[in-house]
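Undergrad: build the 3D model from these lines:
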Amino acid sequence: MASDPKVHTFEEVSKHNKTKDCWLIISGKVYDVTPFMDDHPGGDEVLLSATGKDATNDFEDVGHSDSARDMMEKYYIGEIDSNTVPEKRTYIPPQQAAYNPDKTPEFVIKILQFLVPLLILGLAFAVRHYTKKE
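TA: Presented below is the predicted three-dimensional model:
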């Protein structure tokens, strides 16, 4: 009679993040993939990059074969306590300044607001000076 699978906390699993000690969380299950590190077709870096998080999406995005999924069974060591897995953070983009369609920096706009009237005034004086009838 098989015993109940061991339940691991996220913190515990996250500590196993080295080439010689690597655990992954995939679909709520915990796998000790340490013996597979040298044999993984994508290299050990791929497995290491999936530690410390729920690697389900990483695993599914690759499109592993049925034989790869069957192979996982021998690395299975238990379940993850889902209450200990941090919630995924929602990306909040930084607040943007008012829309500036031509992407001109704000200080340039302020300088132009000051200089353009002066240039117009100078042009008006020049035109008046050179078109004056004597």
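Undergrad: alpha carbons only for contacts and neighbour counts from here, please
TA: Fine.
Undergrad: strands along this structure, start to end?
TA: In the chain, the strands defined using DSSP state E lie at 7-8, 17-18, 21-26, 29-32, 76-80.
Undergrad: which stretches of the protein form helices?
TA: Here the chain has its helices, by DSSP state H, at 10-14, 44-49, 56-62, 66-71, 106-131.
Undergrad: would you format these as TSV with mean neighbour count and distance to Lys88 included?
TA: Formatted as TSV, the helices of the chain follow (neighbours: other C-alpha atoms under 10 Å; distance: least, C-alpha to C-alpha, whole Å):
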stretch	mean neighbour count	distance to Lys88
helix 10-14	16	13
helix 44-49	17	17
helix 56-62	12	12
helix 66-71	9	25
helix 106-131	11	36
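Undergrad: for the comparison step, fold the sequence that follows:
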Amino acid sequence: MGEGKVFTLAEVSEHNNSKDCWIVIGGKVYDVTKFLEDHPGGDEVLLSAIGKDATDDFEDVGHSSSARAMMDEYLVGDIDSSTIPTKRAYTPPKQPHYNQDKTSEFIIKLLQFLVPLAILGLAFGIRFYTKST
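TA: Modelled structure (predicted):
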């Protein structure tokens, strides 16, 4: 149908409702409007992919060879890949550096204070208990 026609992502994204639904998969543009009702995963799956590159979503599901063969009847053209934003790798947010030595130092100082205090409290408790009996 649309062989040879090249669309930009902006052009694809203009087809963004249930009456006119285009998606991009594997560098190809598909008009899936007539397939919305028949899609085994429900129309909301396709509607969530409107106007964007849904290649990753499509591949993650693991579509069958017969499903891939059906795609040809919905093909309207190719996507101009220069109009698709490049994917960036995830960069975790910066977090303060965890210094094991400072934490260990703090715990040791805390124990140096609490252990003698506990021994002193135990000694007074034993003395008090033996005097009262």
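Undergrad: and the spatially most central residue of structure 2, how far from Asp60 of structure 2?
TA: In structure 2, the residue lying closest to the centroid (C-alpha atoms, centre = their mean) is Tyr90, at 9.7 Å. Computed as C-alpha to C-alpha, to the nearest Å, the Tyr90 of structure 2 to Asp60 of structure 2 distance reads 18 Å.
Undergrad: ok, Pro116 of structure 2 next?
TA: From Pro116 of structure 2 to Asp60 of structure 2 the distance is 60 Å (C-alpha to C-alpha).
Undergrad: repeat for Ile119 of structure 2
TA: Counting by C-alpha to C-alpha, the gap from Ile119 of structure 2 to Asp60 of structure 2 is 62 Å.
Undergrad: with Leu9 of structure 2 instead?
TA: Leu9 of structure 2 sits 21 Å away from Asp60 of structure 2, going by C-alpha to C-alpha.
Undergrad: same question, Gly121 of structure 2
TA: Relative to Asp60 of structure 2, Gly121 of structure 2 is positioned 63 Å away (C-alpha to C-alpha).
Undergrad: likewise Lys34 of structure 2?
TA: Computed with C-alpha to C-alpha, the distance linking Lys34 of structure 2 and Asp60 of structure 2 is 23 Å.
Undergrad: also Ser132 of structure 2?
TA: In terms of C-alpha to C-alpha, Ser132 of structure 2 sits 75 Å off from Asp60 of structure 2.
Undergrad: check Ile84 of structure 2 too.
TA: Ile84 of structure 2 is 19 Å from Asp60 of structure 2, by C-alpha to C-alpha.
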